[in-house]
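Asker: Got a sequence here, can you model it:
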Amino acid sequence: MRASFVALGLATLATPVVAQDKPVLTVLTYDSFTAEWGPGPAVEKAFEEGCGCDLQFVAAGDGAALLSRIQMEGAASEADVVLGLDTNLTAAASATGLFAPHGQTWENTLPVAFADPLFLPYDWGWFAFVHDKAKLPEPPKSFEELAASEVKIIIQDPRSSTPGLGLLMWVKAAHGDRAAEIWEGLADNIVTVTPGWSEAYGLFLEGEADMVLSYTTSPAYHLIAEEDDSKAAAPFAEGHYLQVEVAGKLAATDQPELADAFLAFMGSEAFQSVIPTTNWMYPAVTPAAGLPAGFETLIQPGTSLLLSSDEAAAVRDAALAEWQAALSR
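Answerer: Model prediction:
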């Protein structure tokens, strides 16, 4: 993370003869990306080996909070690259006029066609409700079954979290005009709403709820990192909503060449190969060695739901209002 300006100033005063400073590339991202167990450390090390620069990640809460911060800071933002938005937010991000074309030509291997002049994908996954198989051996198999059950769930706030917003889009894409009715049914299943994914998943692991909104890939973490096969994602009859996470270059960056180099590096084997077992998502470019052992055990939704960025922007306010109305009763 970015060192304080005071600390930098003291270091400069204490060392009057300094080697040529390396240029700094600042990447604004979400908390879990920069965690010691997240992709950040490995990505930083690999990129710095070839860039002759200092790559600094700055964490700003969960994914949806990134857009709010950029909108607030505007062209005065110290960030050069924003990493962690998704397709539910890219229309709003584009409308700010703060992002520049990326100019990259590397191809992704996403399960859907994706091409955007401002934003590049770096991973993807399906949203799902994760449960402990021993504690909940027969989970609900649809939103309607969940609403009719006594199962307790933890979800994330759609105003600050991309999974939270993704859940709104999932319900909207699956049930359309019945979305408000679905939320009314789900309201009494919700134990709490957290600002971001990390808090929600932590509470679930502490036993505070039966299920948590996460990803179909989350059980791979427990299986691969912990040799624990007790967690599973519940397949829903409606299908599962697809999340594509993206990064973009800010137009006001004072390091445009480094920003371009980082976006190019994002499509490389060095970046993409660490995604499955650090961010626990599917990589945007399948590594040469394929996916790690354990990913073959994950559920594969029969139906993938995804609203275009413009469609997501068009329904966001109405979907948020339906969610708020249901939870306020």
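
Asker: from here on, contacts and neighbour counts on C-alpha atoms
Answerer: Fine.

Asker: what are the ranges of the helices in the stretch 201-329 of the chain?
Answerer: For the stretch 201-329 of the chain, the helices defined by DSSP state H, counting those that start in this stretch occupy 218-226, 256-266, 269-272, 309-327.

Asker: now the other sequence, so there's something to compare against:
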Amino acid sequence: MSVTTLPQVAARDRAPPRRRRPLWALAAFPAAALVAAPVLSVLGTAIAPADATWRHIVHTTLPDYLLNSLLLALLVGLMTASAGAIAAWLVTACRFPGRRVLEVALLLPMAMPAYVCGYTYTWLLDVAGPAQTLFRDVTGLQWGQYPFPEIRSLPGAAVVLAMVLYPYVYLLCRAAFMQQSVCLLEVSRTLGHGLPRTFLHVALPLARPALAGGVALVLMETLADFGTVQHFAVRTFTTGIYEAWFGMADRVAASQLAACLMGVVALLLVLERLSRGGRRYHPMTTRHPPLRPVTLRGFKAAAASLACAMPVLLGFVIPAGGCCGWR
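Answerer: Predicted coordinates for the structure are as follows:
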């Protein structure tokens, strides 16, 4: 017969009650299985022995796929990080004309498909488009006598993708800025730092997890895009997968290219995670007073309004206007 001592009874009384898992938590397992099924299917097909098609791709087009995909991801990541973070900081920390409307309108490009935006800008800026036609009529110059950026290029595709994907960064960075401690921002202001230096040296480093998360979503959307890069004649992994599957009728080679693409995405995420470690960059609490926006006037107010309005104009208003004009 066992004897229960007083310390054991006290420890048992202090132990928290065991909680039951809610039923909705159990639904996460089948949901995760459904999400993982396509990935596992691709990886399972990709481990098949290399055939002649795969060896041909490796020796001819795979370097171009890899280089173009990395350059496209780099350009889109830099542009979306800059536009999204700056717009989020302006609508959070400043008061200027149109701020209330722009803080919601900055999400509108998320509703515009990237390929539709690409069709609009190629129609607008191509050699036979309205912009160059008007320029030739006004100046009297012929095509080839004036410099004009080529829209059907890798930089052109990067700009179009950045126009519609920056809301991922904007949304996460705005939430991070609103959760930051006002005390740190006020200390920076009392030390003589203006809004730009406070943004660069205090607010942006604290919002690094949100910035990295938004850029990661942008990169995955960029690397998975097919319609836009195909329209701009940029050969990336997605075009290679399409050509291997439907052009060469080789599902194994297409799966191997898809596995390479998933490996590139996983590598980018792992590198960011390792560089950040387990450090926390902003407090997850609401025990601090809300941030008091600074009122801008004159040139600064106009510049802030223009900086927040340009992404909406380029990423939603012009493509939507072009779609309405084609009716």
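
Asker: overall similarity of the pair, as a TM-score.
Answerer: After superposition, the two chains reach a TM-score (TM-score structural alignment, normalised by the length of the second structure) of 0.23; 128 aligned residues with a CA RMSD of 6.8 Å.

Asker: Indicate which one of the helices of the stretch 201-329 of the first structure is closest to Ala93 of the first structure.
Answerer: Nearest to Ala93 of the first structure, of all those, is helix 309-327, at 10.2 Å by CA to CA.

Asker: Make CSV out of the helices of the stretch 201-329 of the first structure and add mean neighbour count.
Answerer: Formatted as CSV, the helices of the stretch 201-329 of the first structure follow (neighbours: other CA atoms under 10 Å):
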stretch, mean neighbour count
helix 218-226, 18
helix 256-266, 19
helix 269-272, 19
helix 309-327, 17
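
Asker: Out of those, flag the one nearest Leu10 of the first structure.
Answerer: Closest among these, using CA to CA: helix 256-266, at 26.8 Å.

Asker: Output the contacting helices and strands for the closest one.
Answerer: When contacts are defined as 3 or more CA pairs under 8 Å, 6 or more residues apart in numbering; DSSP states H and E, helix 256-266 of the first structure sits against helix 40-51, strand 240-250.

Asker: Name the stretch among these that sits most buried.
Answerer: Mean neighbour count (mean count of other CA atoms under 10 Å) peaks for strand 240-250 among those, with a mean of 25.

Asker: tell me the angle that one makes with helix 256-266.
Answerer: Per axes from the mean of the first three to the mean of the last three CA atoms, to 10 degrees, the angle that strand 240-250 of the first structure makes with helix 256-266 is 150 degrees.

Asker: So which other helices or strands are in contact with strand 240-250 of the first structure?
Answerer: Counting by 3+ CA pairs under 8 Å, 6+ apart, strand 240-250 of the first structure packs on strand 81-86, strand 99-100, strand 120-132, helix 162-175, helix 256-266, strand 304-305.

Asker: what about Ala11 of the first structure, distance to Ala325 of the first structure?
Answerer: 53 Å (CA to CA, to the nearest Å).

Asker: Show me the helices in the stretch 51-200 of the first structure, by range?
Answerer: Ranges of helices in the stretch 51-200 of the first structure, per DSSP H, counting those that start in this stretch, are 63-73, 90-95, 143-148, 162-175, 179-186, 197-205.

Asker: so Ala179 of the first structure makes contact with Met169?
Answerer: No: counting by CA atoms under 8 Å, Ala179 of the first structure does not reach Met169; the two are 9.6 Å apart.

Asker: what's the spacing between Tyr221 of the first structure and Tyr215 of the first structure?
Answerer: 11 Å.

Asker: Name the nearest residue to Leu213 of the first structure, sequence neighbours excluded.
Answerer: Leaving aside its chain neighbours, Leu213 of the first structure sits nearest to Phe129 (4.6 Å; criterion: CA to CA, 6 or more residues apart in numbering).

Asker: Count the neighbours of the one you found for me.
Answerer: When neighbours are defined as other CA atoms under 10 Å, Phe129 of the first structure has 24 of them.

Asker: Next, format the helices of the stretch 201-329 of the first structure as a markdown table and append distance to Glu145 of the first structure.
Answerer: Below are those laid out as a markdown table (distance: least, CA to CA, whole Å):
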| stretch | distance to Glu145 of the first structure |
| --- | --- |
| helix 218-226 | 22 |
| helix 256-266 | 40 |
| helix 269-272 | 37 |
| helix 309-327 | 17 |
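
Asker: mind checking which of those is nearest Ala174 of the first structure?
Answerer: Comparing the helices of the stretch 201-329 of the first structure by CA to CA, helix 309-327 comes nearest, at 12.4 Å.

Asker: ok, the residue nearest to Leu213 of the first structure touching Phe204?
Answerer: No: assessed by CA under 8 Å, Phe129 of the first structure is found out of contact with Phe204, at 10.9 Å.

Asker: got any residues that touch both of these two?
Answerer: 211-212 (CA atoms under 8 Å, 6 or more residues apart in numbering).

Asker: Of all the helices of the stretch 201-329 of the first structure, which one is nearest Phe57 of the first structure?
Answerer: Of all the helices of the stretch 201-329 of the first structure, helix 256-266 comes closest under CA to CA, at 12.2 Å.

Asker: quick check: angle from the closest one to helix 40-51?
Answerer: Using the same axes, to 10 degrees: helix 256-266 of the first structure against helix 40-51 is 120 degrees.
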